[in-house]
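Enquirer: Requesting a structural model of the entry that follows:
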Amino acid sequence: MAFEVIPAVDMRNGKCVQLVQGVPGSEMVSLDDPVAVAKDWISQGAKTLHLIDLDGAIEGTRQNAPLIEKIVEECRPMGVEIQVGGGIRSFEDAAGLLELGVDRVILSTAAIRNPELVKQLADSFGSEHVNVALDSKNGKISIEGWKKQSEHTAVEMGTRFESLGAGSLLFTNIDTEGLMQGVSTGPTEKLVNSVSIPVIASGGVTSLEDLLAIRKTGASAVVVGSALYTGKFTLTEAINTISENL
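Expert: The predicted structure follows:
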């Protein structure tokens, strides 16, 4: 499986935003039309879209659900895969998205609180449609839009969720997320080496060299947000860098 660069479309209050370390009010980017943003990423070569409802993640209510539905409706026929997270708190929430045509649901808080939900979804829809987000700060998993910290490590929960049927993991290093100061690959590599399912990395990508560093960890893909939105490099440049450095 080729390493993939996945652009993020993070939504808050109906806009496409980029927050610094997930903190509300820290928006460094705010664009009015997330649907147009998603289509632009496809035009630049995106094979997968990463959609996050930040209101859902932070407040627990999926306020951007209509926008996500519109993106799925208009972009799915363009040949991309779509993964969605943020505020998915129940089996019904996840099932509704999968039935809508989303390729993967990303569970975070709900999975940490009720790990059996992962098994229920994997049994009902297939492991390949279930991703669990492990958002790590100071070595421990954060939940509820990063407002609360659990006592669990990424490796501990990653191995558990793999055994419950998760088809992939999304590992975000909160310590570097949104700071535009580069990646820290150690935690990602440690998780990759502890599981046999794909790990998608996120957090801190600032340069094209960061992409190559993440690939060396063994991660299957990397989600990029702030670096793309602030013009550090384009998605096309990122894709070309990966293909030229095989």
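
Enquirer: switch to C-alpha atoms for all contacts and neighbour counts from now on
Expert: OK.

Enquirer: And the helices in this structure?
Expert: Per DSSP state H, the chain carries helices over the ranges 34-43, 54-59, 65-75, 91-100, 109-113, 116-125, 154-164, 186-192, 208-216, 226-229, 235-244.

Enquirer: Turn these into a markdown table, columns for distance to residue 3.
Expert: Formatted as a markdown table, these follow (distance: least, Cα to Cα, whole Å):
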| stretch | distance to residue 3 |
| --- | --- |
| helix 34-43 | 17 |
| helix 54-59 | 26 |
| helix 65-75 | 22 |
| helix 91-100 | 24 |
| helix 109-113 | 26 |
| helix 116-125 | 24 |
| helix 154-164 | 20 |
| helix 186-192 | 14 |
| helix 208-216 | 7 |
| helix 226-229 | 18 |
| helix 235-244 | 8 |
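
Enquirer: For residue 136, which of those helices is the nearest?
Expert: helix 154-164 (6.7 Å; Cα to Cα).

Enquirer: what angle separates that closest one from helix 116-125?
Expert: Interaxial angle, helix 154-164 versus helix 116-125 (axes from the mean of the first three to the mean of the last three Cα atoms, to 10 degrees): 40 degrees.

Enquirer: so what does helix 154-164 touch, helix or strand wise?
Expert: Here helix 154-164 touches helix 116-125, strand 130-137, strand 168-173, helix 186-192, going by 3 or more Cα pairs under 8 Å, 6 or more residues apart in numbering; DSSP states H and E.

Enquirer: and it with strand 130-137, angle?
Expert: Using the same axes, to 10 degrees: helix 154-164 against strand 130-137 is 170 degrees.

Enquirer: ok, and what's touching helix 154-164?
Expert: Residues from elsewhere that reach helix 154-164, judged by Cα atoms under 8 Å, 6 or more residues apart in numbering: 115-116, 118-119, 132, 134-136, 139-141, 168-169, 171, 190-191, 194-195, 197.

Enquirer: Buried residues of that helix, list them for me.
Expert: With burial defined by 16 or more other Cα atoms under 10 Å, the residues of helix 154-164 counted as buried are 154, 155, 157, 158, 159, 161, 162, 164.

Enquirer: how about this one, so we can line them up?
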Amino acid sequence: MVSQDFILFPAIDVLGGRCVRLYQGDYEQRTEYNQHPAAVAQQWCEAGARFLHVVDLDGAKDGASINAATIEDIVRTARSYGASVQVGGGIRNRDAIARWLDLGVERVVLGTVSRDIEQMAQFASEFGGRRIVAGLDGRGGKLAVTGWLEQTNTPIVDLAHELAKVGVLHALVTDVDRDGTGQGANLQLARSVQEAGLWSIASGGISGRDDILAAKAAGLAGAVVGKALYDGKFDLRSVMQELAVKGDGV
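Expert: Down below sits the predicted model:
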């Protein structure tokens, strides 16, 4: 695998058109941070973010988006700063992928459909492996799908190995039990996925600067930060500058 620069992804989770965060993926345990997600995108881009991670929580749960207009606004805002966006949540077929990419999204994250190796191979072939991210989220090393509401017995690392063979390049790796807890990302799981052949972006539980730097030190492709950022646990601008000094974060 050719080395890649580490990317820090501020997360914008959209539920009912608003910017929220969930605790361990529980839709009943949510905190609303802003009624205008595009304004949040502007804030993170002004702090130096070059790539945003956007989750359509309604889409993840129901398989259909009611937040397309809101996310379009985020994409337009990011692009005005020269930043990119990856979007996940309820993207389960070719038309949905094409629709997001046509709107200017750089990458799409596919979670529920990631179990279908043949389908993922087709997506990687048609749209390019660099634009397809496998959402490998789960508990106890096993995949969780349908907005994390359905727990499967599929080993995440085994799935990563199969996806790498069909042209997928990146994986977003989330330990659901750590999401929103500030306990630190499951770097061991993310490293195992990377060793299986996919560039790994660690997500879930990152508490601040030290966890971000630990993900970078582990050799991962990136990290997603959400609750810690919204709760003011660290200064995004200073961390982005620190990463830029090392040639990363872009």
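
Enquirer: rewinding a little: redo the helices and strands packed on helix 154-164 of the first structure as TSV? Include mean neighbour count.
Expert: Formatted as TSV, these follow (neighbours: other Cα atoms under 10 Å):
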stretch	mean neighbour count
helix 116-125	18
strand 130-137	26
strand 168-173	26
helix 186-192	19
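
Enquirer: Could you dump the ones you listed into JSON lines and include distance to residue 40 of the first structure?
Expert: What follows is these, written out as JSON lines (distance: least, Cα to Cα, whole Å):
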{"stretch": "helix 116-125", "distance to residue 40 of the first structure": "30"}
{"stretch": "strand 130-137", "distance to residue 40 of the first structure": "25"}
{"stretch": "strand 168-173", "distance to residue 40 of the first structure": "23"}
{"stretch": "helix 186-192", "distance to residue 40 of the first structure": "29"}
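
Enquirer: Out of the ones you listed, the one nearest residue 245 of the first structure is which?
Expert: helix 186-192 (19.4 Å).

Enquirer: about what we covered before: go through the helices and strands packed on helix 154-164 of the first structure and name the closest to residue 202 of the first structure.
Expert: The nearest among those, by Cα to Cα, is strand 168-173 at 4.5 Å.

Enquirer: what's the counterpart of residue 23 of the first structure in the second structure?
Expert: By TM-score structural alignment, residue 23 of the first structure lines up with residue 26 in the second structure.

Enquirer: Same check on residue 107 of the first structure?
Expert: Match for residue 107 of the first structure (TM-score structural alignment): residue 110.

Enquirer: which one of the helices and strands packed on helix 154-164 of the first structure lies closest to residue 72 of the first structure?
Expert: Among those, strand 130-137 sits nearest to residue 72 of the first structure (Cα to Cα), with 17.1 Å.

Enquirer: circling back to that earlier point, and the match of residue 107 of the first structure, what does it touch?
Expert: 88, 89, 90, 91, 92, 132, 133, 134, 135.

Enquirer: wait, the fourth one sits on residue 59?
Expert: Yes - in this structure, residue 91 of the second structure is within contact of residue 59 by Cα atoms under 8 Å, at 7.5 Å.

Enquirer: When the two are compared, which one has more neighbours?
Expert: Legend: neighbour count by other Cα atoms under 10 Å for residue 91 of the second structure and residue 59, higher for residue 91 (25 against 22).

Enquirer: Contacts only, for the residue mapped onto the more buried one from the first structure.
Expert: For residue 91 of the second structure, the aligned position in the first structure is occupied by residue 88, per TM-score structural alignment. Taking Cα under 8 Å, 6+ apart, we find residue 88 of the first structure in contact with 56, 57, 60, 62, 94, 106, 107, 108, 110.

Enquirer: that older thread, residue 234 of the first structure: which of the helices and strands packed on helix 154-164 of the first structure is closest?
Expert: Checking these against residue 234 of the first structure by Cα to Cα gives strand 168-173 as the closest, at 21.1 Å.

Enquirer: Could you tell me where that closest one falls in the second structure?
Expert: Under TM-score structural alignment, the match for strand 168-173 of the first structure is residues 170-175.

Enquirer: just stretch 134-154 of the first structure next, same as before
Expert: Counting by TM-score structural alignment, stretch 134-154 of the first structure corresponds to 136-156 in the second structure.

Enquirer: how long is that stretch end to end?
Expert: Taking Cα to Cα, to the nearest Å, stretch 136-156 of the second structure runs 6 Å from one end to the other.

Enquirer: Quick check: buried residues in that stretch?
Expert: Neighbour-count burial for stretch 136-156 of the second structure [16+ other Cα under 10 Å]: 136-139, 141-148, 156.

Enquirer: Quickly note the distance from residue 147 of the second structure to residue 184 of the second structure.
Expert: Look at residue 147 of the second structure and residue 184 of the second structure: by Cα to Cα, they are 21 Å apart.

Enquirer: ok, back up a step: let's have the buried residues of helix 154-164 of the first structure in JSON lines, adding distance to residue 239 of the first structure.
Expert: Formatted as JSON lines, these follow (distance: Cα to Cα, whole Å):
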{"residue": "154", "distance to residue 239 of the first structure": "28"}
{"residue": "155", "distance to residue 239 of the first structure": "29"}
{"residue": "157", "distance to residue 239 of the first structure": "31"}
{"residue": "158", "distance to residue 239 of the first structure": "28"}
{"residue": "159", "distance to residue 239 of the first structure": "30"}
{"residue": "161", "distance to residue 239 of the first structure": "30"}
{"residue": "162", "distance to residue 239 of the first structure": "29"}
{"residue": "164", "distance to residue 239 of the first structure": "33"}
